[in-house]
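*Asks:* have a look at this fold, sequence not included:
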């Protein structure tokens, strides 16, 4: 922005020069007019002196005419370089007033109609964000500056989902649908946000949105995943398998979500009665991890008793979202908890679907599981570990 305002200042100085230069030129013309008036007065004085000498008998008529001619030539010579007098004068007040008002009006008009905020955002986005929170803040500013940009609103909704701010994401995706129309992907994202905002409760609105999305695009991935979850929770296991297999076919080889999705299909097949061909592998045993969490003594005065503490396990090599989580408060520390498949965030992503996980405890004053003030985490460990793990919250959550 410094370069922008410097350039604007130079342009304003150039504009002011067109107003101030005529004033300076006017002074020079005034000096020329004053000199011309003086020459005329001297000429008239010389002619009067010659007339007096002729009356006194000093000069005859021929000498008088000769003297007058000579005085006239001198007057013409002195006034030859003078510019003709202007018929109109703007005066000094009007140009000076314009010189003051022009920059003020230009600045006011630019701040009202210009795009200083967009210039600043462009420069800010030239640098990579240091955290998800910073990226979300930038996207919020973009949407504020460009409220009609469906693309910006969509990415803000995705950022809210990544931070598990489901209610904010639902409102944002609804806005995106209003801007871009009822596109299948937007409808699926909106339905997903509503589902998690309602604490994973299926609703008629989620049903209607996924119906509409799949009618327009039978392979819309978000809607397929949600419908599989609904079918599994409703014990319609064959239906869940069908939805998740359709989703699995859309995912590229090597996608981290494929293992979790296959685990969901396997569990649905097991509950269905082990129908042939429905599961590629037998369902894994239920995982059970014990962890004791405590707060470092150095942080005792830096947290409040009612601050939220999230204790969760996430895959060492897989999706970043927690596989199983529990929520307590600082006042309950130290505490020992047990994380199992029953604590899964999503039915098709459980602890038992992964061979290795990492335990994390986070203090979040704002109640957001993806960001907080302090954190403790352990090294990757096998999901079959039986010994109680110890976590100490002692590091800033960067």
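*Replies:* Sure, I can see it. Not measured: the values here are computed from a predicted model.
*Asks:* all contacts plus neighbour counts: C-alpha atoms, from now on.
*Replies:* Will do.
*Asks:* measure stretch 193-206 end to end?
*Replies:* 9 Å (Cα to Cα, to the nearest Å).
*Asks:* neighbouring contacts of it?
*Replies:* For stretch 193-206, contacts defined as Cα atoms under 8 Å, 6 or more residues apart in numbering pick out 161, 165-167, 169-170, 191-192, 230.
*Asks:* and the two most separated of those residues?
*Replies:* Farthest pair in the contacts of stretch 193-206 (Cα to Cα) is 165 and 230. Separation: 21.2 Å.
*Asks:* name the element the closest residue to residue 184 other than its chain neighbours belongs to?
*Replies:* Excluding the flanking residues, the one nearest residue 184 by Cα to Cα, 6 or more residues apart in numbering is residue 213, at 4.2 Å. Residue 213 is part of helix 204-216, with elements assigned from DSSP states H and E.
*Asks:* just the angle for the helix or strand following that helix relative to helix 204-216, thanks.
*Replies:* Later in the chain than helix 204-216, the nearest helix or strand by DSSP H and E is helix 221-233. Calculated by axes from the mean of the first three to the mean of the last three Cα atoms, to 10 degrees, helix 221-233 forms an angle of 130 degrees with helix 204-216.
*Asks:* elements contacting helix 221-233?
*Replies:* If contacts are counted by 3 or more Cα pairs under 8 Å, 6 or more residues apart in numbering; DSSP states H and E, helix 221-233 sits against helix 184-197, helix 204-216, helix 237-250.
*Asks:* mind putting those helices in a markdown table, mean neighbour count and distance to residue 37 included?
*Replies:* Shown next, in a markdown table, are the helices and strands packed on helix 221-233 (neighbours: other Cα atoms under 10 Å; distance: least, Cα to Cα, whole Å):
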| stretch | mean neighbour count | distance to residue 37 |
| --- | --- | --- |
| helix 184-197 | 24 | 84 |
| helix 204-216 | 18 | 91 |
| helix 237-250 | 20 | 96 |
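*Asks:* so which of the ones you listed comes closest to residue 325?
*Replies:* It is, among these and with distance given as Cα to Cα, helix 184-197, at 14.8 Å.
*Asks:* could you give me the buried positions within the helix or strand that contains residue 168?
*Replies:* Here residue 168 is covered by helix 166-180, with elements defined by DSSP H and E. Buried positions in helix 166-180, judged by neighbour count with 16 or more other Cα atoms under 10 Å: 166-170, 172-177, 179.
*Asks:* one more structure, for comparison:
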């Protein structure tokens, strides 16, 4: 996902900053021809009903990414010109390229530097130092352009997304606010603005961010992003029936994406439990999640893989992790005392959102901190809800919300099934380089 964002930002910003007439470089026409043929096939499939609108949009995004990847290094100038033309012919494509299929971790990880993937994927998929520097350079150049001529709508969108990528939530929110002044019906930017406001508000949707999400839903009620954000926002507001309704709408759009399905099931299950506790009658979870084309047993089996039934039994036992964090002397010498250390716990299986987290500085190490159920970012999705936990500590020189090459990390696993203790002590040594 991060690399996709890098490609998207680069592809959309470079034409703005660096498009110039050039006849010295020839772009490979065959790539463009093949791409246009594939688009024509998709258009025909959509017209004749062989695919739906959601599949069509996803396929168009994938074709665009393939085209960008196929651009040879020596042909960047001409490719940028072609891309600008493509964006003019298909304005929705230029906006949709940076759209994500949101997951719970996507809403939460930016603030604490956590990724929705496994730690192995997380480390392996990081942008290089050069790529990160390139994004920063493009952002600075884009800011200079905006200061000079006021910037186009697309300039401001890309500036907001670049700042979001780098973890600059306030700057991203400011840029998105300008976009919405210029384009008040941009549902996707409404969601991104709501995301930034939530990250600036202890990861909670306030009245302003919920209003943005509600407006986005009114504009695009079938958009997977809109459905996801609406479901999470309504869950936080304890409007459990609305949360269930929106997430049930999302479920058929998430076929094949196990992480999204697991996250949807987790929130629907918690919403159902809350309604039952308030005295309302609710159908069984499998029946509640049954949708056309997906058998109730199939959905239920996914819920059981996540251990929903087991979690309901253990969640009444509060868990506290006493985590002692240290760093090797060799690593310590490479950083400054004010550099940031992120400490967080996640479930080894199930939804990949952080269950508890704290932020320290290198100068405070060695330090012992507590991770407990009170730090849950979503009610019910806490340490006590899972038996298998992964606890990590990451040292970041830049303090970026996205892990980068050059950061250092340490990890420990916790198996709660092997101990009856509710207070669990562990030690993490930060010494592994993020390549």
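*Replies:* Great, that's in hand. Here the structure is a predicted model, which is why all the values come from computation and not from measurement.
*Asks:* drop the TM-score for these two in here.
*Replies:* Laid over one another, the chains give 0.56 as their TM-score (TM-score structural alignment, normalised by the length of structure 1), with 284 aligned residues with a Cα RMSD of 4.2 Å.
*Asks:* map the residue nearest to residue 184 of structure 1 across to structure 2 for me.
*Replies:* Matched to structure 2 by TM-score structural alignment, residue 213 of structure 1 sits across from residue 216.
*Asks:* give me every residue that touches the residue nearest to residue 184 of structure 1.
*Replies:* By Cα under 8 Å, 6+ apart, the residues touching residue 213 of structure 1 are 183-185, 187-188, 220, 223.
*Asks:* just residue 337 of structure 1 next, same as before
*Replies:* 290-292, 326.
*Asks:* element containing the spatially most central residue of structure 1?
*Replies:* Centroid-nearest residue in structure 1, with Cα atoms, centre = their mean: residue 138, separated by 2.6 Å. Remark: residue 138 of structure 1 resides in helix 132-145, with elements defined by DSSP H and E.
*Asks:* who are the packing partners of whichever helix or strand comes after that helix?
*Replies:* Counting by DSSP H and E, the next helix or strand C-terminal to helix 132-145 of structure 1 is helix 150-162. Judged by 3+ Cα pairs under 8 Å, 6+ apart, helix 150-162 of structure 1 is in contact with helix 132-145, helix 166-180.
*Asks:* dump these to a markdown table, plus distance to residue 240 of structure 1.
*Replies:* As requested, these are exported to a markdown table (distance: least, Cα to Cα, whole Å):
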| stretch | distance to residue 240 of structure 1 |
| --- | --- |
| helix 132-145 | 33 |
| helix 166-180 | 24 |
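*Asks:* gap between the helix holding residue 213 of structure 1 and the chain center?
*Replies:* 31 Å (Cα atoms, centre = their mean, to the nearest Å).
*Asks:* average offset of that helix relative to structure 2?
*Replies:* For helix 204-216 of structure 1, the mean distance to aligned residues of structure 2 following superposition is 1.9 Å (mean Cα distance after the TM-score superposition for structure 1).
*Asks:* what's the angle between the helix holding residue 138 of structure 1 and helix 150-162?
*Replies:* Going by the same axes, to 10 degrees, helix 132-145 of structure 1 makes 150 degrees with helix 150-162.
*Asks:* in helix 132-145 of structure 1, what counts as buried?
*Replies:* 133, 135-136, 138-143.
*Asks:* now those residues as CSV including distance to residue 307 of structure 1?
*Replies:* Formatted as CSV, the buried residues of helix 132-145 of structure 1 follow (distance: Cα to Cα, whole Å):
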residue, distance to residue 307 of structure 1
133, 19
135, 24
136, 23
138, 26
139, 27
140, 26
141, 28
142, 31
143, 31
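*Asks:* could you pull out the strands for the stretch 251-400 of structure 2?
*Replies:* Assigned by DSSP state E, counting those that start in this stretch, the stretch 251-400 of structure 2 shows strands spanning 320-327, 340-347, 354-361, 367-372, 388-396.
*Asks:* closest one to residue 273 of structure 2 among the ones you listed?
*Replies:* strand 354-361 (19.1 Å).
*Asks:* superposed on structure 1, what's the mean shift for that closest one?
*Replies:* Averaged out, strand 354-361 of structure 2 is 2.4 Å away (mean Cα distance after the TM-score superposition for structure 1).
*Asks:* packing partners of that strand?
*Replies:* helix 104-112, strand 340-347, strand 367-372.
*Asks:* thinking again about what came up before, of the strands of the stretch 251-400 of structure 2, which is nearest residue 276 of structure 2?
*Replies:* Between the strands of the stretch 251-400 of structure 2, strand 354-361 lies closest to residue 276 of structure 2; by Cα to Cα that is 23.9 Å.
*Asks:* buried ones in that closest one?
*Replies:* The neighbour-count check on strand 354-361 of structure 2 (16+ other Cα under 10 Å) flags 354-357, 360-361 as buried.
*Asks:* may I see these organised as CSV, with distance to residue 58 of structure 2 added?
*Replies:* Putting the buried residues of strand 354-361 of structure 2 into CSV (distance: Cα to Cα, whole Å) gives the following:
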residue, distance to residue 58 of structure 2
354, 27
355, 30
356, 33
357, 33
360, 39
361, 41
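*Asks:* quick check, residue 268 of structure 2 in contact with residue 243.
*Replies:* Yes. If you go by Cα atoms under 8 Å, residue 268 of structure 2 and residue 243 touch, sitting 7.4 Å apart.
*Asks:* please name whichever of the strands of the stretch 251-400 of structure 2 is nearest to residue 18 of structure 2.
*Replies:* Among these, strand 388-396 sits nearest to residue 18 of structure 2 (Cα to Cα), with 31.5 Å.
*Asks:* which other helices and strands contact the closest one?
*Replies:* On a contact count with 3+ Cα pairs under 8 Å, 6+ apart, strand 388-396 of structure 2 meets strand 340-347, strand 408-415, strand 423-430.
*Asks:* average gap between the first one and structure 1?
*Replies:* In this overlay with structure 1, the average offset of strand 340-347 of structure 2 from its partner residues is 2.4 Å by mean Cα distance after the TM-score superposition for structure 1.
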